[in-house]
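*Asks:* Got a predicted structure plus its sequence, pasted below:
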Amino acid sequence: MSNLDMLTAWNNYLDNKQIDPKVPPLVENSWRRCHGRISPTRKIIFSQLNSTNLLAAQVASFDLISLARPVLEDIYQIIQPAEVAIILINGAGYILDLIASPQMEEKLRGFGIGLGTACSEQQIGTNALGLALIERQPVAVSGAEHYCIQFHNFSAAAAPVFDINGRQMGVVGLVTFEPQYQPYSLGLVAAGAKAIESQRQADHMLADYNTQLEQLTVILETISEGIVVWNGEGNLIHYNQKVAKMLEYPLHTLLGKKTERILKFPAFLVKAYENRQPLTDVEATITVGGNTVMCFLSLRFIYKKDELEWIIAIFRPIHEVRQLVQREVGAHATYTMDDILGESNAIKQIRKLVKTASSATASILIRGEMGTGRNILASAIHNESQRRDGAYLIFPLSPIPNELILIELIGYEEGGFSKHSGSRPSKFELAQGGTLYIQDVDLLPPEAQSALLNMLEMKVFHRLGSDRPIPVDVRVIVSTSADIEKLVAERRFRADLYYRLSTFTITLPPLRKRAEDIPAYVDSRLERLSAQLGSRLSLKPGVTEVFYRYPWPGNIRELEAVLSLAAIQAGSSGVIGLEHIPDKIIHPRIIVDDNLALVEIQPLSEVERKALQETAALWRGNLTQMAQSLGISRTTLWRKIKKYEIVIDGFNPDSL
């Protein structure tokens, strides 16, 4: 059956759920299993083992990998120079080893396929590797026989590998582009699978334990985590240099021995070991020869024929994990004193306050309306301080549900918080040695206010579900646009926390109260937009004067938004004129009072029209009474009624 005919049969099955009799039975059964579970036209997102689980899978299938590797290389050499990939998967369908030509490797990488990728039928639909795993026999799947259209340009052959007891160990497969597929491919991989089985039978009698340890060393030394391996009896059989350096102990003196006298683990880890319970990245404090080491630890148990073969502990230094988290969450300050723009007296005073506050250690409260630059100021304070090389962690409260703020702030302990598994570090720990910037501090719920106050006063805190005090060295900067004194008076914000936070208070004035700073913000924004758009931007005469008159209720953020839109509208000319500025800026119809209330200013004609209509309604269309109330003559009144096209009869019920 040609690939074109198979494509027709595939389309017919998708459209009508009818199977062409020429479709191979194994493919037909696979299509039926995939139907309704996998979308044939949607791009496959491949499932991937993390490094810890991949390592456990490789260790569990170590014999298979060591036997299969030479066979994979031989198959690859035989079929060169064809563009091909030779793949080994385990019994669960995950790739353990892979050899590929450059073009095929690039294609697979583009799909997200590599070591640890799932290739089972359940994950990616009909394919030779997954089908061989299910049917326990050599299988070829070509072109449109694949259930997912994503793989229609590929062909593959695969054969299962069994141990001496008939247990399926994995599958060897050959993947190539559909036009390059050769009929002998299926026989080649079947022969390769048989070669692996024969070699395994021979090695089963000649296995050498020390050789296995040497090969294991190669694997363990290639990973960045610290690794310790015990055998089923609890004797130390291997470790890598990473963990030896981390624990600062000559572990070679413990090889072949039990280690509980030297390596002392916390009670929950001992319990997990006794119960054979795997753990992943749990915080642990380990005592090693009298020294204390804090780390994240994972525990894996490797079985062979239902008997415990190895216990693997994976150590990750806690400071490296924290640095990774800080890097991932953007824990660095980008703004400096140079980003505090303006030459008004208010801004000059703020710069002085920043320098004073930066040299101190007390908390800082930044106040100001939305868009006044509170975030820039907090970043600049951090970069001016002695903590500039430490973490700078931003904790925005507004997007977090109220009931989760405390959890995010102080974290929780493994097993001590019933709604969550594992443990979670606090924001204090993630910002250790640096600055924690809390945005919109007025949104802190009462219990989080208490936790923050305790940390500020005691320099220690407890995670949820734990009685272990954790010392912290963090400077706290908070910001708010709320009337926090009112919140204190209403007992919605703790007075003692307010006093603690406001040791240094910096208030950013709104832009309307320092209009002389507008040119500095305009120049800075135009410079950045010029760099982004690749052309020089400038303002026509009169635009700056318009900016001076507008009250800018959105402050700097609104000004930047107006300039961004104007720059786009100006196009290639790069000259921003009044025609590019919104009418509401040129003809402002709002005023902003000190309470941030926006009051719309209506045109005089609208005010006059409304006054006429309300007076007509009051006096039921009586022109004489209306003229007297408005203080104008009947003639003037009648002229204005005609001007605004007001129908007086509509207000006189006697005329209806």
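*Replies:* Now that the structure is in, tell me what you want to look at.
*Asks:* drop to CA atoms for contacts and neighbour counts, all remaining ones
*Replies:* Noted.
*Asks:* tell me which element the closest residue to residue 517 other than its chain neighbours falls in.
*Replies:* Spatial nearest neighbour of residue 517, excluding adjacent residues (CA to CA, 6 or more residues apart in numbering): residue 342 at 4.5 Å. Using DSSP states H and E, residue 342 maps to neither a helix nor a strand.
*Asks:* which residues touch residue 342?
*Replies:* Residue 342 is in contact with 348, 516-518, 520-521, counting by CA atoms under 8 Å, 6 or more residues apart in numbering.
*Asks:* ok, and here's another one to check against it:
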Amino acid sequence: MMTPLLRHAWQRCLARGQAVDQPLTGQAALEAHQQQLLALARSSIEDLYQLIERPGFAVLLADASACVVELAGDPTLLELALQCGVRPLVQLEETVAGTNAVDLALREAQPLWTVGEEHYHLRLRPLALAAAPFFRAEGDPMGVIALLMAAPDAHPYALGMAIAAAQALQSQLRAEQLLAEANDQLAELYAVLEAMSEGVIFVGPNEEIRRINSHAAGLLGVSVRSVAGRPFVLVLNPPPLVYQALQEGSELVEQEVLWPVRKGVNGLVCALRPVHDYGGRYLGALVTLRPTQSLHRLVQRVVGAEARFTFRDIIGQSPVMLAALHQAHLAANGAGSILLRGEAGVGKEVLAQAIHNASARAEGPFVGLNCAAVPRPLLAGELFGVEGNPLDARHHGRPGKIELAQGGVLYLEDVDALPMELQTGLLRAIEMRRMMRSGSVRVVPIDVRIIATASSDLERHVYEGRFRADLLARLSTLEVVIPPLRERGDDLLLLVTHLLSLLGERLGRQVALAPEALHALQVYPWPGNVRELELVLERALSSSEKSVLTLDDLPPGIARGAMPLDVPPIARLEEHNRFSERDAILRAGRQASGHLGRTAALLGISRATLWRKMTRYGLARDDFWTGFVK
């Protein structure tokens, strides 16, 4: 009596009008996935046939489409199967071969019998099939393994044997799949290791080199094959700091080390991290290596060591400014050190950045150091760097500004503030193109171009013994003098228009200047130059909500300069004799409301000359405030 499953299968065939004697068809050759399945299952088929060890049985392997992939066993039975149309490459799917155990096992995902007359197709009725499916890890049927017998000789235990064989095959296939996945993951890991921009070494629990990528091998001057599996300490000779961390199982974070290699030493940034499994068992250590320069590039990005300004950002059309820019362009095309001279606030750093961006070193870093802003005891470390203790990770070294500027420009602001002892070190570094960190014996080759600035008279410093003449000569291979704002004529109007636009955009509103306010800005001597102009306009915009700024919005010292005064104009100082010089200075100082820069401009002398003459005549700034509220 037919089971419900068989009855439903027959009904499907009848509903299709399927003939019981239609030819059994198949494919011409095994496809790639079928060949792979056969390779994986061949040993299980052989094991099952040897287990039976009796005539009258054959083992059949079919794929997930019910196509016969392999048929092996008793030659007599194989001959019977061939007479029934069952052979490799034949399709046993229901629409081709009607109801049979191979197709039903795949459809129902369970082991099944079909014996003799239970087969829909006439040609299959001399046979008995005991079929059991096996599955992928995801649960999808992968194929069927079946025992094939003559219908009269159907053995009651055949289905159990087919089930056992299918389970064994499934376990084997799962193991093969896991192994393949593991191999794939290992290949992916190797690919990741090789693609990493840093050297990677995995040291096992017995200090053997388990893995090393080619980048690490290149940094250490070895080949991957020559060191893989060998003792880490013996073949790679790590620095004491790295060896100590490995021995103690402690972490090492981004330390600069000198790693001995065949041709000397390499400066590297090394990190070491112990590796443990989920149970806390020590598995080894992961060592990463990078060239020292890579850390320097990272520091440059973090500290903002880049030049943002170009010559297009510099506002100025006056003859004196155009002449300065022409000299700056020539300096950018050169290779020597550059000295930028000019008063405070004239824009020396902006011009230095523009020179850098127009030079052959534009792709390199732009690293600045204000020699006057760093406390004297720290200045050597800031300039030349500090060497760390190779035996103590807590006292690690750090590169100085010269090292960080490798391949680019070192911008030394207010170089006149550099102490004499550091001037000697800087001169030696420039001449020898190498240096040593503070506390180090390691010589570091350097490739930097220096742009230095000074607001004071360096020649006077040389005369007074406060600055080395040979260093000045080295720094001023190319020289650019930036004119003060008071000498730049109509550039002031261009700058005011530009700055008002930028500040208005930042504050979200557009502002203009009243004529009298613009006149006040034009007659003011601007001792603080462009920087002072920017600060004055920013304060005026921030403290007023008006769309047109007037004299009331400007600082009193600037606003008064545009108002008529009872004091007659001051002639240039050289027009006075020595007896009226003191009175001329007093009058100019009072007209300038005590502002020394403006006083010097009114007299046509420099600020330094004004100070000397004030000292000669016993004048102080308080003497200029007569008649004004301080």
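*Replies:* Arrived safely, thanks for sending. All figures in this text were calculated on a predicted structure; none of them were measured in a lab.
*Asks:* After superposition, what is the TM-score?
*Replies:* TM-score of the superposed chains, computed with TM-score structural alignment, normalised by the length of structure 2, equals 0.56; 396 aligned residues with a CA RMSD of 3.7 Å.
*Asks:* lining up the contacts of residue 342 of structure 1 with structure 2, which overlap?
*Replies:* Counting by both residues aligned by TM-score structural alignment, their matches' CA atoms under 8 Å, the contacts of residue 342 of structure 1 that remain in contact in structure 2 are 348, 517, 520-521.
*Asks:* tell me which residues of stretch 215-227 of structure 2 are tucked away?
*Replies:* Using 16 or more other CA atoms under 10 Å as the burial criterion, the residues of stretch 215-227 of structure 2 that qualify are 215-217, 219-220, 222, 224, 227.
*Asks:* Please flag which of these sit within helices.
*Replies:* Under the assignment DSSP state H, these contribute 215-217, 219-220, 224, 227 to helices.
*Asks:* between those, which is nearest residue 371 of structure 2?
*Replies:* residue 219 (35.9 Å; CA to CA).
*Asks:* which one of the buried residues of stretch 215-227 of structure 2 is nearest residue 595 of structure 2?
*Replies:* Using CA to CA, the buried residues of stretch 215-227 of structure 2 come closest to residue 595 of structure 2 at residue 219, 61.2 Å.
*Asks:* Correct me if wrong: that closest one contacts residue 197.
*Replies:* No - taking CA atoms under 8 Å as the definition, residue 219 of structure 2 is not a contact partner of residue 197, at 11.6 Å.
*Asks:* Can you give me the buried ones in the longest helix seen in structure 1?
*Replies:* When structure 1 is parsed with DSSP H, its longest helix is helix 185-206. The neighbour-count check on helix 185-206 of structure 1 (16+ other CA under 10 Å) flags 185-190, 192-198, 200 as buried.
*Asks:* Check which helices and strands the following helix or strand past it sits against.
*Replies:* In the C-terminal direction, the helix or strand that comes right after helix 185-206 of structure 1 (DSSP H and E) is helix 209-221. Helix 209-221 of structure 1 is packed against strand 236-239, with contacts defined by 3 or more CA pairs under 8 Å, 6 or more residues apart in numbering; DSSP states H and E.
*Asks:* Average offset of the strand it packs on relative to structure 2?
*Replies:* Taken over the aligned residues, the distance from strand 236-239 of structure 1 to structure 2 averages 2.7 Å (mean CA distance after the TM-score superposition for structure 1).
*Asks:* Contacts for that strand next, please.
*Replies:* The contact list for strand 236-239 of structure 1, computed with CA under 8 Å, 6+ apart, reads 213, 217, 220, 226-231, 251, 254-259.
*Asks:* Residue 507 of structure 2 corresponds to which position in structure 1?
*Replies:* In structure 1, the residue matched to residue 507 of structure 2 (TM-score structural alignment) is residue 533.
*Asks:* Wait, residue 602 of structure 1 touches residue 589, no?
*Replies:* Yes - assessed by CA under 8 Å, residue 602 of structure 1 is found in contact with residue 589 at 6.6 Å.
*Asks:* out of those two, which sits in the busier spot?
*Replies:* Taking neighbours as other CA atoms under 10 Å, residue 602 of structure 1 and residue 589 compare with residue 589 leading, 15 against 10.
*Asks:* What's residue 342 of structure 2 aligned with over in structure 1?
*Replies:* Match for residue 342 of structure 2 (TM-score structural alignment): residue 368.
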